[in-house]
Every structure is written in C-alpha cells, then in structure tokens.
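Asks: Sequence and computational prediction follow.
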Amino acid sequence: MLDDLRLFVEVSRRGSFAKAAQDLGVGAPTLSKRVTALEQQLGYALLQRSARGITLTNHGQTIIDNMASELLALQAQCDALTGLEAKSFHLLCPQNLMIGPLYDALQSFQSRYPALQLHVEPANSLELLSQKRFDLAIRVGELDDSSVYQKRLGQIAVKALAAKHIANAQSLFLPFRRSQLPATESWQTLLAKYKHISYVGDITLVRKLVGAGNGAGVLPMTEIAALLAHANNTAFCYVDECQFTRNVYALWPNQRIPPKHVGAFIDLLQRQCQRLGYMQGEVLALG
C-alpha cells in the first residue's frame, strides 16, 4: 500500500497520469490501475477523473495534507539506500596470518578506506561463523560449510622441523588436533618416533617452542618463515619428508558476488598471497 500511496501523491502533484507516468518511467495505464486498486483497498475514491484531467476528492486531499511530505521523504531515504556506504567492516582472521603475511593487505585496505571502522577478531574456528557478525572471514583448512560463499586465496605447506642441534629430540609439538594430520603411513611413522607429543592450540606458541629448542614441531610455512626471520643464528632442519598442504579461503555471507568492500579486500589478499611463494604451496629452503 505504501508504494501505491506514493504513486497517488506523485500523480496529484503533477495533476496528470500522463505526466506522472513519464517522470516515473511507468506506463500511464499501469499507473491508473495502481491508483484504482488503492481506492478499492481503501474503500473510497481519491481522484475524480475527467477529460480535462484529475481533481482530488475530499479523501484524496486529506491524504495529501497528512501524508504527502512524509511519503516523499521516505521515498528519498529509500532511494539513498542504493548508494549507501557501510561505516564499519568486521573481519575474522587467524592472528598469525593477519599480523604476518597478510598484514600488508590489511594495511592497504585501511589506507584505501580510512573512514571505515575496522573490527578485527583473531579467530579460525568455523563454528564461530554462525554466531558472529562478519563481512569477511579468512580460514585455513578444508571447509564443509555451504552456508557461506568462498574463494581460495592460496595454500600453505606444512612440515615438521626442529633445531639441528636437537634433531633427535623426544618432544613433538602439534598445533592441530591429531585428526587434522593426514592418516598416512609416513605421518604415523613420524609420530611414533616421539616419546612426548604435546597438543598446543596456538601455532605461534609452537613456533616459539621450536625456536627455543624445546623440541620438534609441525608448522605451516607461514610460521617457518617467521621462525627463520628471527632465527638468531640457529639452524633448522626438516624432520623426515612428511608434508601436506592446507588451503586458505576467504569467506563471506549472503550473496554470491561479494559487496564492494569485501571484494576490494579479497582482491588485496589475493595479490598478497600471489606475491608470497609460501602462500602458494612452496616449501621454504632451510639452508
């Protein structure tokens, strides 16, 4: 009814179905039918039609006096929604990626949209997606959530390594659940070598434990790159040839084609991943 009331107001302002139809981009017969249907719904006439044009009835004049300005203002607000810019952006991303290899993409995005209020939450749990407000989420690992749209940004190789001077360490640190490791004979053989296996729920903490020489660790190349950058003359070696890769995805809700800001961020992330070989599945040389 609101839309039909607005059409009635537009007709009354112009004093003609033909002029209103031309300005609104609709057919005059269609416009006349809409106003007639509104009159039938209300139970009284709004316009008196004649060869000379239209005249408001008392009911029609009452509606114009009481509602015309509000209806036109509401329509203006609705029209403005088409070009409405969001004021905030909610990002979910593993902390080690956002402060590491993907930081430049975040910085570029913030520089491009300085007025956009960023809300960044370090998270990599798929279970949180249904409980969180987010515009974009970065996830690592296999996905089976069909409720969101996704785009693969790259992939990260994962290997076990240790400082060379403790290559035969008895402790192994895992940043994943054991079920997340490939069920291959080579990985089972690797696990069997260690007397102590610790499950650490933070990849950065595993990297620090390995860097401090506390034992071997299973790490993605993103963390191995950070480990090598702060090695302090410590030499490292890969343990056996065990290796697997984990995909990196951008996820967003609601619509197949990502909104403006989401699409822009994904483009920056993809460019950043393409610049870094270890974000495309390459294995870093330890020297």
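Replies: Sure thing, it's come through. Numbering: from 1, shown residues only.

Asks: from here on, contacts and neighbour counts on C-alpha atoms
Replies: Fine.

Asks: Provide a list of residues in contact with Leu227.
Replies: Shown in contact with Leu227 (Cα atoms under 8 Å, 6 or more residues apart in numbering): 207-208, 211.

Asks: From these, pick the one nearest Gly217.
Replies: Within the contacts of Leu227, the smallest distance to Gly217 is 7.3 Å, found for Arg207 (Cα to Cα).

Asks: In this structure the closest one contacts Ala225, no?
Replies: No: contact status for Arg207 versus Ala225: not in contact, 10.1 Å apart, counting by Cα atoms under 8 Å.

Asks: between these two, which one's more packed in?
Replies: Counted by other Cα atoms under 10 Å, Arg207 and Ala225 do not tie: Arg207 has more neighbours, with 23 against 19.

Asks: and the helix or strand encompassing that one, what other elements does it pack with?
Replies: Using DSSP states H and E, Arg207 maps to helix 203-211. With contacts taken as 3 or more Cα pairs under 8 Å, 6 or more residues apart in numbering; DSSP states H and E, helix 203-211 sits against strand 149-163, strand 216-220, helix 221-229.

Asks: of those, which approaches Asp267 most closely?
Replies: Judging those by Cα to Cα, what sits closest to Asp267 is strand 149-163, at 9.3 Å.

Asks: Please enumerate the helices of the stretch 101-250 of the chain.
Replies: Along the stretch 101-250 of the chain, the segments classed as helices by DSSP state H, counting those that start in this stretch run 103-112, 185-192, 203-211, 221-229.

Asks: Now these in JSON lines, please, with extra columns for distance to Gln274.
Replies: Shown next, in JSON lines, are the helices of the stretch 101-250 of the chain (distance: least, Cα to Cα, whole Å):
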{"stretch": "helix 103-112", "distance to Gln274": "12"}
{"stretch": "helix 185-192", "distance to Gln274": "29"}
{"stretch": "helix 203-211", "distance to Gln274": "22"}
{"stretch": "helix 221-229", "distance to Gln274": "14"}
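
Asks: alright, now check it against this:
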Amino acid sequence: MALITVTGYPCSGKSRRAQQLKEYLESKLVNPEYGGPTLNVLVLSDDSLNISRGVYDDSRLEKPARGTLLSAMQRHMGQDTILIMDSLNYIKGFRYQMYCAAREMKIRVCTIYVVAKPELCREWNSGREERSIKYSAETYEPSDLLDNLLQRYEEPSSMVRWDSPLFTIPWTDESPPNDDIWKAVTEGLVKPPNVGTQSVPKAPSDTLHILEHTATAIVSAIMAHQSASQGLSLGGSTALNVSPGLNVSINLPVRSLTLSEVQRYKRSFVTVHKKAMTIGTVEKGAVDLTEDAVARKFVEYLEENLKP
C-alpha cells in the first residue's frame, strides 16, 4: 500500500514521530468514515531488528546492517500494509534503493524528515541511560560516533523523486502533518517500476534450435518453390509449406533468388535474435519465439530486405 521513510539526525526524535504517525494512521483506519481496504500499520526499526547503534561506527558492520533493513522491508511491503521505516536512513543512495523496491511493488511512497539542532541531538543522546540505545562506539578506541554521523548525514530534498513527497517536521512541532501524510499514502500517485528493476523473462531453452531450424526450413521452402516453378511464376504472394502444420505466405521479388543471398539474410536474422536472447532484451521482455512466431518474424525480415 505505502512505504514511509523516516530520516533525520541520530537522536532527533524519529522514533517518537514514527510512533505518533502509527497511532494516527491506525485511528484513521478504524474510523467509521474510512471505507477503504483493510490495512496494517507496521514500524520497522533498528530496535525491532536487533541492530545495535554501534554498527554505524564500522563500515564492515554497517553494510550488512543496511542489508538486514532492506531485506526486512521487502518482506513486509505489500498492498495490505503501510510500512514505516524508522531508522537513520541517512544515505541518499540507500533511500533510493528503498524507493526502487517500493516502485517494484507498485506502492506509494513518502519521506518524513525529522529536524532537530545538532546540540539537541547530543543532549538527548547523552540523556539516554541505556547504552543499547545510545550512539556510541563499541570499541575501546576513542570515537565520537554521534558527531561522525551528524557530519555524514545527507539531507533529503523534495527536488529528487526518491525523497518526494517530503514532509519536514521541526523539533518544535507537537505532531507530524498527519492529514497530509494520510493523503499521500492513500491517494498519492503510484509510480510504475523502473525498467532497470524489472526482471526480464528468459527465452525457453530450445529457442535457439527453433530459431535456426525454422529459418533454415523457410530458406529451403523458398528455393524448392523457385526450382518447381522453373522461372515461370516468380514474385508476388507465395504460399510456402515449411513443415507439417506450418504454412506461411511471403511476398517475393520478381526475380530469381540465389541460395547464398537468402542464406546471408538467414544468418543475419539468427545472429540478431541470438544476441537479443543473450542480453535478455527479446522484444523488450515479451518472449514469444515459438515456431509460428519465428516463421512470421523471418518472413517479415525477408520481405523488408529482399530487393526487387
């Protein structure tokens, strides 16, 4: 249904905003005035996935942690769920990954930018009593993880498609712009999947055999027709019996065709379609290389290339 990405400085109040939003959305869904589909509201966070704040101090640990977040998000996304991603989400490239995954699932997206001053974030972080929810290094070496993350943070922008629609919530606001967010996740535009993220259907394993065999049979049928006509009825619409159960009609030029000429076009045709199968772009993903389809394509190819 929708993906809501929450981002902001560490200790800026993201989890509080995510919880406020969850409560609001759930209240809207049980309101008698709501007549839409039955939906669940789910919050995924570092805490719910047992990801320690300390992983952000080590790139070797942070990368698999982001992978855990992304995998969990992909498992829970669906047409019956409003998913709130409550994590740092401070790297714009990672927000773009989540955006592409949401588009592939054909669900709506929006971004919540929780704003707080760096000094407030430091104050709130130091006020946390439990070490597990503090942004501090887990090593014994001196390291100020919070300041490091503040410097590395990449702010979202409403000018880029993966951060929009963007809702900014200053620390002074009592609550998020709930009504606007509700409208975005229930009525917003559902963008189609990126071409680059769509899986391309694979051609059947016997496609190359069908391609070569059918094209060769049509060449043989053309040469047999010319031999049988003995030059008396060349050109025009010609019916060819290619194989049992396969008959095609082709417009031939009013002249004799040589075997080498037709064979050259056959090799060119097979090469083009073999390359398309190799790189996975057969008719832009529409795989139809049955015997009938190959015969039709080859006849069209010959008619376009054979000169009078």
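Replies: Nice, I can see it. Predicted model, so just to flag it, every value in this text is computed and none were measured.

Asks: Superposing both, give me the TM-score.
Replies: TM-score of the superposed chains, computed with TM-score structural alignment, normalised by the length of structure 1, equals 0.28; 143 aligned residues with a Cα RMSD of 6.6 Å.

Asks: rewinding a little: quickly compare the helices and strands packed on helix 203-211 of structure 1 and say which is most buried.
Replies: Of those, the one with the most neighbours on average (mean count of other Cα atoms under 10 Å) is strand 216-220, at a mean of 27.

Asks: which strands and helices sit next to that one?
Replies: On a contact count with 3+ Cα pairs under 8 Å, 6+ apart, strand 216-220 of structure 1 meets strand 149-163, strand 171-174, helix 203-211.

Asks: Using CSV, lay out the ones you listed together with distance to Gln77 of structure 1.
Replies: CSV is the format used below for those (distance: least, Cα to Cα, whole Å):
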stretch, distance to Gln77 of structure 1
strand 149-163, 30
strand 171-174, 54
helix 203-211, 48
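
Asks: Could you tell me whether Leu83 of structure 2 really is in a strand?
Replies: Yes: according to DSSP: H, G, I helix; E, B strand; the rest coil, Leu83 of structure 2 belongs to a strand.

Asks: how many neighbours does it have?
Replies: 22.

Asks: I figured it hits Val43, correct?
Replies: Yes: between Leu83 of structure 2 and Val43 there is a contact under Cα under 8 Å: 6.0 Å.

Asks: and after the biggest strand by length in structure 1, which helix or strand comes next?
Replies: Counting residues, the longest strand in structure 1 under DSSP state E turns out to be strand 236-252. Next along the chain after strand 236-252 of structure 1, taking DSSP H and E as the criterion, comes helix 260-275.

Asks: who does that following helix touch, helix- and strand-wise?
Replies: Judged by 3+ Cα pairs under 8 Å, 6+ apart, helix 260-275 of structure 1 is in contact with helix 103-112, strand 149-163.

Asks: let's go with 10 Å and repeat that
Replies: strand 88-93, helix 103-112, strand 136-140, strand 149-163, strand 236-252 (3 or more Cα pairs under 10 Å, 6 or more residues apart in numbering; DSSP states H and E).

Asks: just to revisit the earlier point, among the helices and strands packed on strand 216-220 of structure 1, which is nearest Ala250 of structure 1?
Replies: When those are compared by Cα to Cα, strand 149-163 sits nearest Ala250 of structure 1, at 5.2 Å.

Asks: mind giving me TSV with the contacts of Leu227 of structure 1 and columns for distance to Pro220 of structure 1?
Replies: Output for the contacts of Leu227 of structure 1, formatted as TSV (distance: Cα to Cα, whole Å):
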residue	distance to Pro220 of structure 1
Arg207	10
Lys208	13
Gly211	14
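
Asks: ok, of those, which one's closest to Ala137 of structure 1?
Replies: Ala137 of structure 1 lies nearest to Arg207 out of these, by Cα to Cα, at 23.6 Å.

Asks: Quickly list what's touching both of Arg207 and Ala225 of structure 1.
Replies: Common neighbours of Arg207 of structure 1 and Ala225 are listed as Leu219 (criterion: Cα atoms under 10 Å, 6 or more residues apart in numbering).

Asks: Name the residues contacting each of Leu83 and Val43 of structure 2.
Replies: Common contacts of Leu83 of structure 2 and Val43, defined by Cα under 10 Å, 6+ apart, comprise 4, 22, 73, 76.

Asks: What residues does the last one make contact with?
Replies: Residues in contact with His76 of structure 2 (Cα under 10 Å, 6+ apart) are 42-44, 82-83.

Asks: between the residues you listed, which has the most around it?
Replies: Most surrounded of those: other Cα under 10 Å gives Ile82, at 26 neighbours.

Asks: thought that residue was touching Arg108?
Replies: Yes: assessed by Cα atoms under 10 Å, Ile82 of structure 2 is found in contact with Arg108 at 9.2 Å.

Asks: Now for those two: what residues contact both?
Replies: 1-4, 185-186.

Asks: got the contact list for the closest residue to Ala250 of structure 1 other than its chain neighbours?
Replies: Closest residue to Ala250 of structure 1 apart from its sequence neighbours, by Cα to Cα, 6 or more residues apart in numbering: Ile138 at 4.8 Å. Shown in contact with Ile138 of structure 1 (Cα under 10 Å, 6+ apart): 91-94, 97-98, 122-124, 126, 150-153, 248-252, 266, 269.

Asks: Please repeat the previous calculation with a cut-off of 7 Å.
Replies: By Cα atoms under 7 Å, 6 or more residues apart in numbering, the contact list for Ile138 of structure 1 reads 92-93, 249-251.

Asks: How about Lys266 of structure 2?
Replies: Ala215.

Asks: That one and Thr216 of structure 2, how far apart?
Replies: For Lys266 of structure 2, the distance to Thr216 of structure 2 (Cα to Cα, to the nearest Å) stands at 7 Å.

Asks: can you pull the buried residues of the longest strand of structure 1?
Replies: Buried residues in strand 236-252 of structure 1, counted by 16 or more other Cα atoms under 10 Å: 236-239, 242-243, 245-252.

Asks: mind listing the strands in the stretch 1-150 of structure 1 by residue range?
Replies: With DSSP state E, counting those that start in this stretch as the criterion, the stretch 1-150 of structure 1 has strands at 47-50, 53-56, 88-93, 117-122, 136-140, 149-163.

Asks: what's the longest one packed up against?
Replies: I take that to be strand 149-163 of structure 1. Other elements packing on strand 149-163 of structure 1 under the criterion 3 or more Cα pairs under 7 Å, 6 or more residues apart in numbering; DSSP states H and E are strand 216-220, helix 221-229, strand 236-252, helix 260-275.

Asks: For Leu211 of structure 2, see how far away His273 of structure 2 is.
Replies: From His273 of structure 2 to Leu211 of structure 2 the distance is 8 Å (Cα to Cα).
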